[in-house]
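# Fold the following and give me the result.
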Amino acid sequence: MKKRIFIAVFFIILLIPFVGMSVYHADLSIEKKHEEALPSLIRNGRINTGFFQGITDYVADHFAFRQEMITADARIKAGIFHSSANDKVIVGKNGWLFFQETMNDYQKRNLLSDREIHNCATVVRLIGQGVELQGAEFAFTVAPNKNTLYGKYMPDRFQTGSGEGNLEHLIREMKAQKVHYVDLQTPLRKEQKQVYHKLDTHWNNLGASIACGTLLGYFGKDHIHYENESYTRKKNFSGDLQGMLFPKSSRKDWNVTYDRSWTYEYVNDVTSTEQMEIQTENQTQRDDQKNAVKEKPKKQKKHKSLVMYRDSFGNALVPFMAQEYQKGYFTKEVPYDLSLVDAYQADDVVIELAQRQIPTLLEGIPYMMAPGVAFDQDVEEITQTEAVMETEEVPGTDGVLRISGETDKQWTDDDSEIYISMYGKKNLLMYEAFPSVYDPMDDKADRAYSYGAYIDTSSMPADHYQIEIITKKDGSYYTTGFLGRYVVT
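The predicted structure follows:
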């Protein structure tokens, strides 16, 4: 009898997580996971062949008390073995948590090649030139990884690499290409107080205010010096790494809350600064603000409107930047759409990118018309080439042509630009292409030798054009010869 009771109790315990699914709800956003809907047996009028796999995945994410069990397991591993139960989170010293995806930068491994770094800098340079042609000022900045600043809290088993990493290499290349880069690492490192969260990937409000002041100082814009503002420290911030590792933990992180009140307002419906698109207005006159810092302007111009391309580090930046501009537009959209600069009549344009995201500069062609270039070099035609080209008229546009493909690596130096030559019977037009892949999802594309450009054909003279690619090798220029054609009538 006792044996039967024991077996019954055992099976009841096994069934509790599944029976409890009807009343138990797991907030998967805490773990940075996308919540999938319960799969249907019939999909699009046919039997769903992935139904059983979908059911398996759904149950794995939703069975009752799942997050409580994950949290308990993680506490045991972190507390006793100083290890992580989540392969995306690193348990550091003194309660610090770090993001696993920053390890390549920290240990300086799997680095971008010289060619790829050159391409990253070229992408930013071309964007900057496109912004300035629209009459706005441009700045590119990189938010340092947390373990770049606070590596002393990393576990001893992870040794930092030596030599030059992607960020250092990119800074050197951007300097050579005269890219408008704003260094955040130096002012953040100088700050004695903690500027990043212990339990989160990102900077806290103190770090964000320093980043804001550094950017506005670069533009020569009068701004509030938040280091002189009064604030309180509150333990009210939910860290993303804490949620990923301990999904049912109520532990909060310290954050800075400034006593100054915000006067900006959201124009669109905003529930969180994590949103893809945020539009703000701030019409408050700030002439009487005591702590305004007078910067020496780089140009005699007004800094009223901002367009900022950002990633998750930009979440905390939004309030500080929105407070300083009459109009602000903040987007996480990629590839970068430079038509927004004109649409929102931007005076200042910022691209903020996390250090670990530097390789994404090679992912996607920024949407802007390719700059025309003057080209007077002697060019030799390659008799045989492995270069490829694809052309497409962009749907929904009035004469925008996309040209993309890959160059021939045998005829492309590490520091070679990529030029598109459109050779007609009467006209020769030259453009510089972005050295980035058109389709970020194309795993077969060679990021080092991909290229792409959008060309406004509405302003081109009528002609029958042959399209070629020109690259540089050992100081000489080579053309692929005919790869495509386009007719302008």
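# can we go C-alpha only for contacts and neighbour counts from here?
Will do.
# Could you pull out the helices in the stretch 151-300 of the chain for me?
166-176, 185-190, 205-219, 240-245 (DSSP state H, counting those that start in this stretch).
# to compare against the first, here's another:
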Amino acid sequence: MKKLYIQSIVLIFFIILFLPTVSYFLGVTPEQTMESKSNVQTTGRGGTYIKNKLRQINSYYVGNFGGRTALVYCHNVLNYFLLKQSPIPEQVLLGKDGWLFAGDQTGYVIKQHIGLFSLSADSARIIADHLLAVQQKLKQKSIKFYVLIAPDSHSIYSEKLPDLLQQNKVDKAAGYRPETPHDVLSSTMSRYPELSYIDLRDTLIQAKRLAPVYQKTDTHWNNYGALIGCAVLMDHMRLHFPYLKPIRKEDYRYTKVPGDGGDLAGLMMLRKQVREPYLYGVEPKNPLKAREVKVSSRSATGYPDRQWIGPDTTQPRLMLFGDSFTTSVAFFLPAYFGESYFVRQSTLDWKRIEAEKPDAVVVEIVERNLRALSRL
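A predicted model of the protein is given here:
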């Protein structure tokens, strides 16, 4: 009897041991993760080749064995709902009242907002001088130039960060707040009035008193926040193009719609469990829509470039280079221009500019990546 018991235990052990492999070959994958899995490439000769091949096989198996995603999902659920902590703290930081924030794996964003990864005054001047050179080059082509910084949610909702990270609570008695790279660059840019450098932080902080401007479970602003950003950008552009129509909040209708979780919830594989309370649908009250005429994938990032024809083709031609924050910007800006071109990359494509001959070039970049402006 005892022998049968031991044999049963051994059999169960081996079944559990080989279950992931059997599950993999049967294609049983109940959950999908947003992790990026890379394999080691097989190189070398002889013993080196064999060693690298075994490493490649091990790397692939570790990332793809059967049941792995289900186990990761259970780990994330346990940490988030039971232990009240982030299962991936380097990627997702848990804030107050259900808010999620990008962690330091995304451009050292936390360190930037607590003053541990600042921008030197010299680096800020280098960026400013480079932007000035870009502006002069565009000016020779009769093109106006604008730089739009999309703030991190950490800047707009700092009160929702954990207490130890709240900027406005650091040495509050002394009135001290850590200086962020955006603070340094904005201060430097104030000495370059000829450059249109647009800092949206104060405007969005004011706007959030009326309605949320960012998503709680995502790194991006919501449609309302994007509309506010577009309105500020348009105010700057109307200084050079006074015949452009202003973007006014009262010209739009707002509706609340249920929403799933955003990209940060997705990183934790909890998009269905950690949802937005609601999302904003923003529609113009009167017909004011552009017609999308072309989608291509010519940008260096592989994301599709997009082109619109506006309702009034006599208006200026716009070319916007930007990141994922421009996805919601595209709901609004094209309707105010004769033609619009949106390119998903953080560097200027001078051949595209020469070919399309826009009247205005806008560069949008998220706050945590503003150092990339030196390589524009």
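# What value does the TM-score take for this pair?
After superposition, the two chains reach a TM-score of 0.81 (TM-score structural alignment, normalised by the length of the second structure), with 342 aligned residues with a C-alpha RMSD of 2.9 Å.
# coming back round to it: deepest-packed of the helices of the stretch 151-300 of the first structure, please.
Here the criterion is mean neighbour count by mean count of other C-alpha atoms under 10 Å, and of those the winner is helix 240-245, at a mean of 25.
# right, and Ser59 of the second structure touches Asn52 too?
No - proximity of Ser59 of the second structure to Asn52 does not meet the contact threshold set by C-alpha atoms under 8 Å, at 10.3 Å.
# shared neighbours of the two, anything?
Val40 (C-alpha atoms under 8 Å, 6 or more residues apart in numbering).
# OK, contacts around Gly115 of the second structure?
Pro178, Glu179, Thr180.
# isn't the second one right up against Leu116?
No - counting by C-alpha under 8 Å, no contact exists between Glu179 of the second structure and Leu116, whose distance comes to 9.0 Å.
# Next, the buried residues of the longest strand anywhere in the first structure.
Taking DSSP state E as the criterion, the first structure has its longest strand at strand 463-473. Within strand 463-473 of the first structure, the residues that qualify as buried are Asp463, His464, Tyr465, Gln466, Ile467, Glu468, Ile469, Ile470, Thr471, Lys472, counting by 16 or more other C-alpha atoms under 10 Å.
# for the second structure, which helix is longest?
Among all segments of the second structure classified by DSSP state H, the helix with the greatest residue count is helix 2-26.
# Any buried residues in that helix, and which?
Buried, per 16+ other C-alpha under 10 Å, within helix 2-26 of the second structure: Pro20, Thr21, Tyr24.
# Also stretch 57-67 of the second structure?
Buried residues in stretch 57-67 of the second structure, defined by neighbour count with 16+ other C-alpha under 10 Å: Tyr61, Asn64, Phe65, Gly66, Gly67.
# what's the answer for stretch 126-145 of the first structure, then?
Buried, per 16+ other C-alpha under 10 Å, within stretch 126-145 of the first structure: 126-132, 136-145.
# which part of the second structure lines up with it?
Stretch 126-145 of the first structure falls opposite residues 133-152 of the second structure when the two are matched by TM-score structural alignment.
# Okay, now the matching stretch: how far is its last residue from its first?
Stretch 133-152 of the second structure has its terminal residues 27 Å apart, counting by C-alpha to C-alpha, to the nearest Å.
# Then stretch 254-270 of the second structure?
From the first residue to the last, stretch 254-270 of the second structure extends over 27 Å; the measure is C-alpha to C-alpha.
# again with stretch 348-361 of the second structure
End-to-end span of stretch 348-361 of the second structure (C-alpha to C-alpha): 9 Å.
# What's the match for Phe18 of the first structure in the second structure?
Residue mapping for Phe18 of the first structure onto the second structure gives Thr21, with TM-score structural alignment as the criterion.
# what's its match in contact with, if anything?
Applying C-alpha under 8 Å, 6+ apart to Thr21 of the second structure gives the contacts Phe65, Gly66.
# quick one: it from Tyr60 of the second structure, how far?
From Thr21 of the second structure over to Tyr60 of the second structure the distance is 12 Å, taken as C-alpha to C-alpha.
# for the stretch 51-200 of the second structure, what spans make up the strands?
Defined through DSSP state E, counting those that start in this stretch, the strands belonging to the stretch 51-200 of the second structure, from first to last, are 92-94, 100-102, 144-150, 196-199.
# Who are the packing partners of the second one?
Spelled out, it's strand 100-102 of the second structure. strand 92-94, helix 263-267 (3 or more C-alpha pairs under 8 Å, 6 or more residues apart in numbering; DSSP states H and E).
# Dump those into JSON lines; add distance to Thr347 of the second structure as well.
Below are these laid out as JSON lines (distance: least, C-alpha to C-alpha, whole Å):
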{"stretch": "strand 92-94", "distance to Thr347 of the second structure": "27"}
{"stretch": "helix 263-267", "distance to Thr347 of the second structure": "24"}
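# Need the counterpart of Phe158 of the first structure in the second structure.
Using TM-score structural alignment, the equivalent of Phe158 of the first structure in the second structure is Leu165.
# In contact with the residue nearest to its match when sequence neighbours are not counted, which residues?
Take Leu165 of the second structure and drop its neighbours on the chain: the residue closest to it by C-alpha to C-alpha, 6 or more residues apart in numbering is Ile114, 6.5 Å away. In this structure, Ile114 of the second structure makes contact with Leu165, Gln166, Gln167, Pro178, Glu179, Thr180, judged by C-alpha under 8 Å, 6+ apart.
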